[in-house]
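Asker: mind looking at a prediction? Sequence and model below.
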Amino acid sequence: MTPPTVHPAQRIVDLGFGFILSGALSTAAELGVADRLVQGPRSAASLAEELGVHAQSLYRVLRLLASVEVFAEDEAGRFSLTPAAEYLRTDAPGSLHSAVRMLTQKIFWAPTGELTQTVRTGQTPFDHIFGKPFFDYLTSDPVQGDIFHQGMSSLSDMENKAIAGSYDFTPLRRVVDVGGGHGGFLIEVLQAAPQVRGVLFDHAHVLSGSRVARAGLSERCELVEGDFFQAVPAGADAYVLKRILHDWNDETCVTLLRHCRSAMAEGGRVLVVDTVIPPGNGPHGGKVLDVMMLASLPGRERTEEDFRKLFAQADLKLSRILPTPTAMSITEAVAA
């Protein structure tokens, strides 16, 4: 049966209320509701007593989430897990608990509330809200920084295997993951291509959370501390920039790409893993991310032509764009 078409006026109202759902989802994640429903349905009153929160308020939040298939309420007023709610569990395979906490942080929420001013001026309000630029703020606040990095790892876990499987790494010998975080993507590359040796390159406080050792790959993967705006490890066949360039403006991206161009071995390549905005009016995850970048960071999501121009300024040329099963693409550049 075809679902009823939403009236255009109602669509506008629903979009206007979208932030309410984000707030409800954030609350469920922060309180750890999903973990407490693993053993079966429970009432909001029972959950509230265990969590030390207000029962009626919790009920109203869960009722809203149940209306969009995150949790389900039965006739007795008890809530249970749904396939979507399973991803809010902290111990579930592919858990998105940390990702939800990150995406609903004030570092994204508050600047988006001032998006009109951003459009008027072209400047993110992040600095005046939080007192310093995005990444400087995360470095200065260990709690918020940890939420961000754990969330990025969680979000990436959902896509890493599929993206790594979309590129043939088997001819390569050495791959550097520039700003590779906790190593989730590089782990997938190394597992898919046993002959590859990896370098996980990031700041020391990020590398302290590396998962390379737990994956049993320490002998094939070196952890290197550094600042990619100064230099990157030399001599690799491929430099991966996953969710990196979209954080920065064009000038900064060109600087980073030039470092990769100078460092790569003969016949090397740069692999940019970001969304590539397609033409047309169709929905695309990159369009949402792009406005998030607009509000909180100096970067943006880019089109194929945008990437072509960036590469040209760094003595590189776009060789191909490989789609993946995710919203991300692998944009490959080689020496010009």
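Answerer: Cool, the structure landed.
Asker: drop to CA atoms for contacts and neighbour counts, all remaining ones
Answerer: OK.
Asker: count of neighbours near Ser140?
Answerer: Other residues within reach of Ser140 by the criterion other CA atoms under 10 Å amount to 11.
Asker: ok, it to Gly184 distance?
Answerer: Noted for Ser140: a distance of 24 Å to Gly184, by CA to CA, to the nearest Å.
Asker: list the buried residues for the one helix or strand Ala295 maps to?
Answerer: Here Ala295 is covered by helix 285-296, with elements defined by DSSP states H and E. Within helix 285-296, the residues that qualify as buried by neighbour count (16 or more other CA atoms under 10 Å) are Gly286, Lys287, Asp290, Val291, Met292, Met293, Leu294, Ala295, Ser296.
Asker: likewise stretch 243-263?
Answerer: Of the residues in stretch 243-263, 243-248, 250, 253-261, 263 count as buried by neighbour count, 16+ other CA under 10 Å.
Asker: so which of those residues belong to helices?
Answerer: Under the assignment DSSP state H, those contribute Asp250, Cys253, Val254, Thr255, Leu256, Leu257, Arg258, His259, Cys260, Arg261, Ala263 to helices.
Asker: so what's the first one closest to, chain neighbours aside?
Answerer: Looking back up the chat, that one is Asp250. Taking CA to CA, 6 or more residues apart in numbering as the measure, Asp250 lies nearest to Leu310, with 6.9 Å between them; neighbours along the chain are not counted.
Asker: quick check: that neighbour touching Val254?
Answerer: Yes - Leu310 lies in contact with Val254 (CA atoms under 8 Å); the separation is 6.1 Å.
Asker: in the stretch 51-200 of the chain, which spans are helices?
Answerer: Taking DSSP state H, counting those that start in this stretch, the helices of the stretch 51-200 of the chain run over residues 55-66, 83-86, 97-103, 106-112, 115-121, 126-130, 134-140, 142-157, 160-164, 184-192.
Asker: deepest of the ones you listed, which one?
Answerer: Among the helices of the stretch 51-200 of the chain, judged by mean count of other CA atoms under 10 Å, the one packed with the most neighbours on average is helix 97-103 (a mean of 23).
Asker: next up, a second structure to put side by side with the first:
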Amino acid sequence: MENIDINTRIIMSMSQGFANTYLLYTACRLEIFDFIESNIDTSVELSKKIDIENVILEKILRPLVAYDFLEEQNTKYKLTEKGMLLTDKSPRSLKGYVLYCGGICAKSWAMMAEAAKDRKTPYSLAIGTELFAENRKDEKQYNTFNNMMNFVSEGVLLADFLNDIEDIKGKRIVDIGGGTGAIMTQFLKHFRSASGTIMDLEFVKEKALQKLKENSLLERCEFVSGDFFKPFSISGDIFVLSRVLHDWNDEDSIKILSHIRSNMTNDSILYIIELIIPESITRENVEVYMNDLQIWAVCGGTERTLSEYCNLFQKAGLKFEMCRKIRSGETILEVRLDTKMEEGEI
């Protein structure tokens, strides 16, 4: 292997990337980290609890030790700090993220070539239905998806942005498609006198209210059932749309924006949080390009450039004001009503 050139090593490493995905997915699916955390910590005990052959279990445990997820001493295993992140008990658990990547994303990526030729979404070709339709009828899958979204949303670092915007004392914040409230929680914890409304589909309600209760926000925030693809009526001063538009094509995105616009006044602000594809291709932005592929593979969506977003805004009767990139990599776009369209000049 010493004589293999650097380009060959890169190609080999990239080609075998699926192995690490499925190693972690398998360990999480079998709940290895959770069992070890609960002191079921020898391979014999684990194999009996999981109901797999011990010889197969040890094949899984060896690389987990080598990658520093586990430590092995005197036939007993214990979690490292890294391994703890893959348990249900970790406050910042990545278990849901891993289950999403291995259980949903990887299957979609495997069908990319066929889907591209058939002009279909890879996920729908792999599973036989669309992601969001499956989430509605499969509670287990929805929980996996929701855990991933919570992790991603909690990782959107809004603190610096919130410190710099004008205080919104007494104003109402409306998070459209706000899920279980990870973004709303950041807004309301920062602006103590503001109130909030989370709008999402009815089946999200129970988990959203549970999260609001955990954060002591039930008195200041309500959940309203609604579908952003249908007209709705909701009052608010600040509207938030976080990581929603990238899930949908242009036609659907314009419909979502138009429905929000119908609830805005000239004083309203819409903050849209998304990854932005740079206009020119650079190595440092490879994660954005890979995420663009991921969004298409899983739900037929797309990441966009700033100019592409501005085009959507114009078609929806909205006007781009400014944007700011935050520490976690997303960009916050400030959008307002296009008053010229209101006046019939466009």
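Answerer: Nice, thanks for sending it over. This one's a predicted model, so the numbers in the text were calculated from it and none came from an experiment.
Asker: can you lay out the ones in helices among the buried residues of stretch 243-263 of structure 1 as a markdown table showing distance to Ala164 of structure 1?
Answerer: Putting those into a markdown table (distance: CA to CA, whole Å) gives the following:
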| residue | distance to Ala164 of structure 1 |
| --- | --- |
| Asp250 | 26 |
| Cys253 | 23 |
| Val254 | 24 |
| Thr255 | 26 |
| Leu256 | 22 |
| Leu257 | 21 |
| Arg258 | 24 |
| His259 | 23 |
| Cys260 | 20 |
| Arg261 | 22 |
| Ala263 | 22 |
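Asker: can you tell me the element the closest residue in space to Gly155 of structure 2 that isn't next to it in sequence falls in?
Answerer: Leaving aside its chain neighbours, Gly155 of structure 2 sits nearest to Ser328 (6.9 Å; criterion: CA to CA, 6+ apart). In this assignment (DSSP H and E), Ser328 of structure 2 forms part of neither any helix nor any strand.
Asker: give the contact list for Ser328 of structure 2.
Answerer: By CA atoms under 8 Å, 6 or more residues apart in numbering, the residues touching Ser328 of structure 2 are Gly155, Val156, Leu157.
Asker: preserved in structure 1, out of those?
Answerer: When the contacts of Ser328 of structure 2 are mapped onto structure 1 through the alignment and contacts are counted by both residues aligned by TM-score structural alignment, their matches' CA atoms under 8 Å, the preserved ones are Gly155, Leu157.
Asker: element containing the residue nearest to Asp250 of structure 1, please.
Answerer: The secondary structure element spanning Leu310 of structure 1 is helix 304-313 (assigned by DSSP H and E).
Asker: before we move on, what about Ile330 of structure 1?
Answerer: strand 329-335.
Asker: and that strand against structure 2, how far off on average?
Answerer: In the superposition with structure 2, the aligned residues lie an average of 1.7 Å away from strand 329-335 of structure 1, counting by mean CA distance after the TM-score superposition for structure 1.
Asker: quick check: that strand aligns to which part of structure 2?
Answerer: On the basis of TM-score structural alignment, strand 329-335 of structure 1 is assigned to residues 331-337 in structure 2.
Asker: give me the residues contacting the helix or strand following the helix holding Leu310 of structure 1.
Answerer: Later in the chain than helix 304-313 of structure 1, the nearest helix or strand by DSSP H and E is strand 316-323. Strand 316-323 of structure 1 is touched from outside by 166-167, 261, 307-308, 311, 329-336, with contacts defined as CA under 8 Å, 6+ apart.
Asker: mind redoing it with 7 Å?
Answerer: Contacts of strand 316-323 of structure 1 from elsewhere in the structure, counted by CA atoms under 7 Å, 6 or more residues apart in numbering, are Arg308, Phe311, Ser329, Ile330, Thr331, Glu332, Ala333, Val334, Ala335, Ala336.
Asker: pull the contacting residues for the first one.
Answerer: Contacts here follow CA under 7 Å, 6+ apart; on that basis Arg308 of structure 1 touches Lys317, Leu318.
Asker: what does it align to in structure 2?
Answerer: Using TM-score structural alignment, Arg308 of structure 1 sits opposite Cys310 in structure 2.
Asker: okay, that match and Asn285 of structure 2: tell me how far apart.
Answerer: If you measure Cys310 of structure 2 against Asn285 of structure 2 using CA to CA, the figure is 21 Å.
Asker: how about Thr104 of structure 1, what's its partner in structure 2?
Answerer: Under the alignment defined by TM-score structural alignment, Thr104 of structure 1 corresponds to Gly102 in structure 2.
Asker: what's around its match, how many residues?
Answerer: Gly102 of structure 2 - counted by other CA under 10 Å - has 22 other residues nearby.
Asker: correct me, but it touches Tyr22?
Answerer: Yes - counting by CA atoms under 7 Å, Gly102 of structure 2 does reach Tyr22; the two are 6.0 Å apart.
Asker: just the buried residues of the contacts of strand 316-323 of structure 1.
Answerer: In terms of neighbour count (16+ other CA under 10 Å), the buried residues within the contacts of strand 316-323 of structure 1 are Arg308, Phe311, Ser329, Ile330, Thr331, Glu332, Ala333, Val334, Ala335.
Asker: just the closest of those to Glu30 of structure 1, please.
Answerer: Here the nearest of those to Glu30 of structure 1, counting by CA to CA, is Ser329; it sits at 31.5 Å.
Asker: and that closest one, what is it in contact with?
Answerer: Residues touching Ser329 of structure 1, when contacts are defined by CA under 7 Å, 6+ apart, comprise Val273, Asp274, Thr275, Val276, Ile321, Leu322, Pro323.
Asker: please state the offset of stretch 91-103 of structure 2 from the chain centre?
Answerer: On the basis of CA atoms, centre = their mean, to the nearest Å, stretch 91-103 of structure 2 is displaced by 11 Å from the centre of the chain it belongs to.
Asker: now name the helix or strand holding Val240 of structure 1.
Answerer: Take DSSP H and E as the rule and Val240 of structure 1 turns out to sit in strand 238-242.
Asker: now tell me what touches that strand from outside.
Answerer: Outside of strand 238-242 of structure 1, the residues that reach it under the criterion CA under 7 Å, 6+ apart are 174-178, 260, 264, 268-274.
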